[in-house]
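Participant: need a structure here:
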Amino acid sequence: MSDNTNPPVLASEPPAPIPPASKGGVSKAALVVGIVAAVLAVIPGPSFVAFIPAIVAIVLGLVTLIRKHPTPKRGIAASVIGAIALIVAIIVSLVVIIGGAAGLSKVSSDSAAGTKPSTSSTEPKASTTPSAAPSPEPTTPATPVVAADTVYTGTGDSVVPVVLPDGDGPAAATITGNGSSNFAVWSLDASMAQQDLLVNTIGAYTGTVGMDLKTSQHTKALQITSNGPWTVTIHSLASLRAFTGNATTGTGDDVVIYRGAAGAAAITNTGSSNFAVWTYGSRSNLAVNEIGAYTGTVVWQKGPSLVVVTSDGPWTMTVN
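Facilitator: A predicted model of the protein is given here:
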């Protein structure tokens, strides 16, 4: 019998043990992600995406705590850092948004305030051909200021201090008297001396006479003889009516201004008493001195001149 010896079977060696997976990897990853989130959170711009790693860090940190990893402190640190990074990212992002909106508003307002119209490159060039100078626009002469009249009233004989509208110099006075006897008006100087007999008539009177027609005369008061009410209105010469050669007419004593050229004056009068026409311009001239009605033509000096008429009826003047 043969020994049927089988070779001994060697027992196989047990397999080498597989090392367990590291339980600290998740917590380490959570901490790294949290740090990355914290760095991104404080940088304007990247802060808008920092919330993603921040949330991941928080979640991984919580996982390490729930699964009881051997390094729980890392999980806690990762969660805290992630939460802080999330808050900081939100704050920085809001600051960036608000600051950007304010900057756009300022730029918009500055642009609106400082925008100037651009000059087109196709703007035509100025012509080198000389143009005619523009004719000056006509100007309207200023209206001269006319001094206001001064008015004096009373009844019976009076001595009245007066002020002429233009100060010293010629003036005109419209005088009315409503008495029934002698009515006379004298101009007086500063010493109360009589200068000129302006009016001398019987009964009622209305007329305009010249005052201070001589350079030596300076009226300061009027002496009035009357048995009734009277009125004296003193006018500036600038307020008197004027004519330049066309016919002018009147009734009774009057004062007018002539502004025309020298010529021949056709004059008529239909009164019954003294009729006289004086002109005061470059010289004084008695153009007419008659009693009663008058028709004639006289030499007339150029204006401007003051024309003083003494009459008790209608009269006309035409200078040609």
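
Participant: Please count neighbours and contacts with C-alpha atoms only from this point.
Facilitator: Will do.

Participant: Tell me which stretches of the stretch 1-150 of the chain form helices.
Facilitator: For the stretch 1-150 of the chain, the helices defined by DSSP state H, counting those that start in this stretch cover 25-41, 51-66, 72-114.

Participant: Look up how far residue 243 lies from residue 303.
Facilitator: As judged by Cα to Cα, to the nearest Å, residue 303 and residue 243 stand 10 Å apart.

Participant: ah, wrong one, I meant residue 225
Facilitator: Counting by Cα to Cα - residue 225 and residue 243 are separated by 34 Å.

Participant: neighbour count winner among the two?
Facilitator: Neighbour count, other Cα atoms under 10 Å: between residue 225 and residue 243, residue 225 has more, with 22 against 17.

Participant: For the more buried one, which residues are in contact?
Facilitator: 156, 157, 158, 182, 183, 184, 185 (Cα atoms under 8 Å, 6 or more residues apart in numbering).

Participant: any idea how far residue 182 is from it?
Facilitator: Note on residue 225: its distance to residue 182, by Cα to Cα, is 7 Å.

Participant: Over to residue 301?
Facilitator: 36 Å.

Participant: Have a look at those two and say which one is more surrounded.
Facilitator: residue 301 (23 against 15).

Participant: One more, please, to line up against the first structure:
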Amino acid sequence: MRRRRYLTASTAVTVSILGPSSVITASSQERDTELEAISESHRFDGTGATVTDEFDLETGVTIAEATHDGESNFVVELIPTDDSRSQLLVNTIGAYDGAAGVLTDTGRYLVDIDADGAWALEVGQPDPEEDDAESLPVELEGDSAAWDGPFQFEGLGQAHGTHEGQGNFIVEILPHGGRFPGLVFNELDQFDGETTFNLDSIGFVTVEAAGPWSLTLE
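Facilitator: Next up, the predicted model:
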């Protein structure tokens, strides 16, 4: 049975400001993706360019949801404090309401944010059980960068994607417990096409998009 979901990022953060930004470690809350397996999240908000307080992450999938109401650059970079490789989460101009995902190693991190307006950020790590994973096929759609999962991937599969925006259309699968993401699509501007992927584990899907998109995995 096919399941269709319309995805939006949901970073509604209400916190008191402690200096230029603040951080709260909170218990899990229900996501638009109906995933309730995030044990804790790190929340920040502020205005303008900011470096957050340090926080701990474990090895695995890390999801960041962010909003920005400025008119210029909005760049969000996840930086490990041990001087290993940083990871770019968001790099856009103007208003933003979306999400990104990466694979991280255990350690302490901070986030370097370049913004010209008010912003909010939540960073969390889903830790699903095998029974939480949804089987394929599945149909997803949205208007901006988003994430969904967990899904149970069982070897060779097919993906069909469409994108109506003017900019990047990048789809990745982040394997739970894996070391490297699986690239599904890496396209620019309008796109309508198919490809294959090969993964045998639980995984999460991330989509970077500049306009309306759809994705079918089977």
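
Participant: Can you calculate the TM-score here?
Facilitator: For this chain pair, the superposition-based TM-score is 0.69 by TM-score structural alignment, normalised by the length of structure 2; 174 aligned residues with a Cα RMSD of 2.7 Å.

Participant: Mean neighbour count and distance to residue 229 of structure 1 for the helices of the stretch 1-150 of structure 1 - can I get that in a markdown table?
Facilitator: A markdown table is the format used below for these (neighbours: other Cα atoms under 10 Å; distance: least, Cα to Cα, whole Å):
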| stretch | mean neighbour count | distance to residue 229 of structure 1 |
| --- | --- | --- |
| helix 25-41 | 23 | 108 |
| helix 51-66 | 22 | 110 |
| helix 72-114 | 17 | 75 |
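
Participant: quick one: which of those is nearest residue 199 of structure 1?
Facilitator: Residue 199 of structure 1 lies closest to helix 72-114 among the helices of the stretch 1-150 of structure 1, at 76.6 Å (Cα to Cα).

Participant: So which bit of structure 2 is the closest one matched to?
Facilitator: No residues of structure 2 are matched to helix 72-114 of structure 1 when aligned by TM-score structural alignment.

Participant: immediately after that helix, which helix or strand?
Facilitator: Once the chain leaves helix 72-114 of structure 1, the next helix or strand it forms, by DSSP states H and E, is strand 150-155.

Participant: That following strand vs structure 2, average offset?
Facilitator: Superposed on structure 2, strand 150-155 of structure 1 shows a mean distance of 1.2 Å to its aligned residues (mean Cα distance after the TM-score superposition for structure 1).

Participant: which of the residues in that strand are buried?
Facilitator: The neighbour-count criterion (16 or more other Cα atoms under 10 Å) identifies 154, 155 as the buried residues of strand 150-155 of structure 1.

Participant: Likewise for stretch 308-320 of structure 1?
Facilitator: 308, 309, 310, 311, 312, 313, 315, 316, 317, 318, 319.

Participant: Which residue in structure 2 aligns with the third one?
Facilitator: Taking TM-score structural alignment, the alignment pairs residue 310 of structure 1 with residue 208 from structure 2.

Participant: what does the last one give?
Facilitator: Alignment of residue 319 of structure 1 against structure 2 is given by TM-score structural alignment, with residue 217 as its counterpart.

Participant: Could you check how far residue 187 of structure 1 is from residue 255 of structure 1?
Facilitator: 17 Å.

Participant: Quick one: neighbours of residue 27 of structure 2, just the number.
Facilitator: 10.

Participant: Which strand or helix spans the most centrally placed residue in structure 2?
Facilitator: Geometric centre of structure 2, nearest residue: residue 100, 2.4 Å, by Cα atoms, centre = their mean. Assigned by DSSP H and E, residue 100 of structure 2 falls within strand 96-104.

Participant: The helix or strand that comes right after that strand vs structure 1, average distance?
Facilitator: Per DSSP H and E, strand 96-104 of structure 2 leads on to strand 107-114 as the next helix or strand towards the C-terminus. Average distance, strand 107-114 of structure 2 versus aligned residues of structure 1 after superposition (mean Cα distance after the TM-score superposition for structure 1): 1.7 Å.

Participant: The helix or strand just after strand 107-114 of structure 2: average distance to aligned residues in structure 1?
Facilitator: The helix or strand immediately downstream of strand 107-114 of structure 2 is strand 118-126, counting by DSSP H and E. Mean deviation of strand 118-126 of structure 2 from its aligned counterpart in structure 1 after superposition (mean Cα distance after the TM-score superposition for structure 1): 1.4 Å.

Participant: Give me the range in structure 1 that strand 118-126 of structure 2 lines up against.
Facilitator: With TM-score structural alignment as the criterion, strand 118-126 of structure 2 aligns to 229-237.
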